[in-house]
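> Turn this into a structure:
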Amino acid sequence: MSIHPTAIVEDGAEIDPSVAIGPYSIIESGAVIGPGCRIESCVRIFANTRMGRDNRVCHGVTLGSEPQDLTFTPEKARPLTIGDRNHFKEGVNISCGVKSEEGTRIGSDNFWMAFSHAGHDCVVGDHNIFANTATLAGHVEVEDRTFISGQVAVHQFCRIGSLAMVAGVTGVAQDVPPYALVDGHRARMLGLNVVGLRRNGFTQEQRSRIKAVYRLLLRSGLKQAEALARAEQDYPGPETDHILNFIRSSRRGLVSFD
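Okay, the predicted model is just below:
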């Protein structure tokens, strides 16, 4: 284990012997840090944080900090659980949980650029990119392989579907469905995240199916229940199932479509 002499590691912190900890970082009692993690300078990892392997935590990051919730008291704190191979750039802040027993959950292989933030009780999947100052309010759910651009603000309880892209300086107040590209002061769906789909190996057939499903749902003039049933019948496939399940489980409704 490599621990800089200026770092503070409290008794009761569980640190794998392969972990490196840089100058002026603080690891609180109760924190768990897995193999191969690299904790750089001036990082603070709070007590309820559980981290997997091979994560990189850059200068000034705070993980598991108190949520920005006026009702919070220390006894309400719930875990922050982090998977493997995440990269947290300078100044990233992720809150611990407070409302749910599972707390805040971050998957694996996510890239958090400088000063991005996830509030309490967020659930984030795998292979997502959060650009500079992208902000998730409490209880936001992000699926897999999304791109959340700079200065995006996502309202609490919203969901971002897999392979969606949110353009910069966008306010997201409703759910963003899978594979979509959204933009606007209040996010509006502009079309499909075609570049992201191609980069992730979606075939022309798959992309055409997704496009056809959204055309039916958004432009056919059918009532939603009828359009969902038609899409399921006319365009069967895993992408269709994903879209329909996402819409049927939406609590806040979807972003509007131009």
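> Please make it C-alpha for all contacts and neighbour counts, starting now.
Fine.
> need the contact list for the closest residue to Ser2 other than its chain neighbours.
Of all residues not flanking Ser2 in the chain, Ala20 sits nearest, at 4.6 Å (Cα to Cα, 6 or more residues apart in numbering). Listed by Cα atoms under 8 Å, 6 or more residues apart in numbering, the contact set of Ala20 reads 1-3, 36-40.
> hmm, try it at 6 Å
By Cα atoms under 6 Å, 6 or more residues apart in numbering, the contact set of Ala20 is 2-3, 38-39.
> Take these and keep only those in strands.
Helix and strand membership here follows DSSP state E; of these, those in strands are 2-3, 38-39.
> So which of the residues you listed is the closest to His242?
Nearest to His242 among those, counting by Cα to Cα, is Arg38 at 35.8 Å.
> wait, the closest one sits on Arg56?
Yes. Taking Cα atoms under 6 Å as the contact criterion, Arg38 and Arg56 are neighbours in contact, 4.8 Å apart.
> More neighbours: the two, which one.
In this comparison of Arg38 against Arg56, neighbours counted by other Cα atoms under 10 Å, the higher total goes to Arg38 at 21 against 18.
> Tell me which helix or strand comes right after the longest helix along the chain.
With secondary structure taken from DSSP state H, the chain has its longest helix at helix 204-219. Going down the chain from helix 204-219, the next helix or strand is helix 224-234, by DSSP states H and E.
> Could you also give me the structure for this next sequence, so I can compare it with the first?
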Amino acid sequence: MIHATAIVDPKAELDSSVTVGPYTVIGAGVRIGAGTSVGPHCVIEGPTTVGRDNKIFQFASLGAAPQDKKYAGEPTQLIVGDRNTIREFCTMNRGTVQDDGITALGDDNWIMAYVHLAHDCKVGNRVIMANNAQLAGHVHVGDWAILGGFTAVHQFVHIGAHSMTGLGSILFQDLPPFIMAAGNTAEARSFNLEGLKRRGFTPEQLNAVKQMYRLLYRRGLTVDQAQIEMAGLQASHPEARDTIQLMLDFLKTATRGIIR
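The predicted structure is shown next:
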């Protein structure tokens, strides 16, 4: 299952079902779970943990040292979950001790060619990142988010669950859940109606998201005023309490301000 031209360090741990393509290099401290395939000409450096049933295409670089001038060789990590597709020329760096030391990619993500995850990024589950989407250090991406091609995200920005960016978007501030944004610099355009329908959101949940979008972007309210109004929506939309709470929790923890 390991091509004769691949180089696998004796201190790497690969499940017996892992396949490794020609000329790939896997270093010490790398652990790869069952069913994962690693294509040709990849480099995976440790400490890195890769879960089960991932498909890593040719020329990917995972687990390299962070591109941070403060990095001094500390034993930080990259952790990749299960069932991810990682396409050609993707780069994912380990974390730094200035954060929690971990760069993490969750489960069931679709990561297209030339995507970059910088140090200390946290990407959730079922995220789609189109070609050349680029995350600077310490960026967090929520579940089900979709980043359009050539999206660039400033360090420490948080991107909410079920949000979406258009082609070539530049994000300097946090993007709330459910919101669609585009432009340089990115501005809110609408809410992700079609995506939410496909994920089974009920009419009441969709109506709550629509109301929250209007409060944030159409009523001329401050973010604090919008949050007060959103809290009131939970009483009138009991089936959407969790949906509304997701937005409220995000707004309470936003540190860079939100895209308006």
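> TM-score for this pair?
TM-score for the superposed chains, counting by TM-score structural alignment, normalised by the length of structure 1: 0.95, backed by 254 aligned residues with a Cα RMSD of 1.2 Å.
> Which of the helices or strands spans Leu181 of structure 1?
When the helices and strands are read off by DSSP H and E, the one containing Leu181 of structure 1 is strand 180-183.
> which residues sit in contact with Leu147 of structure 2?
Contacts were defined as Cα under 6 Å, 6+ apart; by that measure Leu147 of structure 2 touches 129, 164-165.
> Against Met164 of structure 2, how distant is it?
Here Leu147 of structure 2 is placed at a distance of 6 Å from Met164 of structure 2 (Cα to Cα, to the nearest Å).
> Measure how buried the closest residue to Phe191 of structure 2 other than its chain neighbours is and give me the count.
Across the structure, with Cα to Cα, 6+ apart as the measure, the residue nearest Phe191 of structure 2 apart from its sequence neighbours is Ile179 (4.3 Å). If you count neighbours by other Cα under 10 Å, Ile179 of structure 2 ends up with 26.
> again, but for Arg126 of structure 2
By other Cα under 10 Å, 21 other residues sit near Arg126 of structure 2.
> Any figure for the gap between whichever residue in structure 2 pairs up with Arg230 of structure 1 and Phe191 of structure 2?
Residue mapping for Arg230 of structure 1 onto structure 2 gives Glu229, with TM-score structural alignment as the criterion. Spatial separation of Glu229 of structure 2 from Phe191 of structure 2 under the definition Cα to Cα is 18 Å.
> Which one of those two is surrounded by more residues?
Neighbour count, other Cα under 10 Å: between Glu229 of structure 2 and Phe191, Phe191 has more, with 23 against 16.
> list the contacts for the more buried one?
For Phe191 of structure 2, the contacting residues are 178-180, taking Cα under 6 Å, 6+ apart as the criterion.
> Go through the contacts of Leu147 of structure 2 and name the one nearest Leu196 of structure 2.
Nearest to Leu196 of structure 2 out of the contacts of Leu147 of structure 2 is Met164 (Cα to Cα; 11.0 Å).
> And the closest one, what's its match in structure 1?
Met164 of structure 2 maps onto Met165 in structure 1, by TM-score structural alignment.
> Now do the contacts for that match.
Contacts here follow Cα under 6 Å, 6+ apart; on that basis Met165 of structure 1 touches 146-147, 181.
> what about Val9 of structure 1, neighbour count?
Counted with other Cα under 10 Å, the burial measure for Val9 of structure 1 works out to 18 neighbours.
> show me the contacts for it.
Neighbour list for Val9 of structure 1: 26-27 [criterion: Cα under 6 Å, 6+ apart].
> tell me the contacts of the nearest residue to Leu14 of structure 2 once chain neighbours are set aside?
Nearest residue to Leu14 of structure 2, sequence neighbours excluded (Cα to Cα, 6+ apart): Ile32, at 4.9 Å. Ile32 of structure 2 makes contact with 14, 50-51 under the criterion Cα under 6 Å, 6+ apart.
> Recalculate using a threshold of 10 Å.
If you count contacts by Cα atoms under 10 Å, 6 or more residues apart in numbering, Ile32 of structure 2 has them with 12-19, 26, 38, 48-54, 80.
> From Glu74 of structure 2, how far off is it?
Computed as Cα to Cα, the Ile32 of structure 2 to Glu74 of structure 2 distance reads 22 Å.
> Same check on Ile146 of structure 2?
When distances are taken as Cα to Cα, Ile146 of structure 2 and Glu74 of structure 2 turn out to be 32 Å apart.
> Settle it for me: which of these two has more neighbours?
Ile146 (23 against 11).
> Would you agree that one is in contact with His162?
Yes. With contacts defined as Cα atoms under 10 Å, Ile146 of structure 2 counts as touching His162 at a distance of 7.4 Å.
> what do those two both touch?
126-127, 180, 195.
> Who wins on neighbours among those residues?
Going by other Cα under 10 Å, Val127 tops those with 25 neighbours.
> Enumerate every residue touching it.
Taking Cα under 10 Å, 6+ apart, we find Val127 of structure 2 in contact with 84, 105-111, 141-147, 161-163.
> Tell me which of these fall in helices.
Taking DSSP H, every one of the contacts of Val127 of structure 2 sits outside helices.
> from those, which ones fall inside strands?
Going by DSSP E, the strands hold 105, 110-111, 141, 146-147 from those.
> So Asn67 of structure 1 is in contact with Cys122, correct?
Asn isn't right for residue 67 of structure 1; it's Pro. No. With contact defined as Cα under 10 Å, Pro67 of structure 1 does not count as touching Cys122 (11.1 Å).
> returning to what we had before: kindly indicate which of the contacts of Phe191 of structure 2 lies nearest Phe250 of structure 2.
Comparing these against Phe250 of structure 2 with Cα to Cα picks out Phe178 as the nearest, at 11.1 Å.
> For the closest one, which non-adjacent residue is spatially closest?
Using Cα to Cα, 6+ apart and skipping residues adjacent in sequence, the residue nearest Phe178 of structure 2 is Ser163, 4.4 Å away.
> For the one you found, the count of nearby residues, please.
Neighbour tally, Ser163 of structure 2, other Cα under 10 Å: 25.
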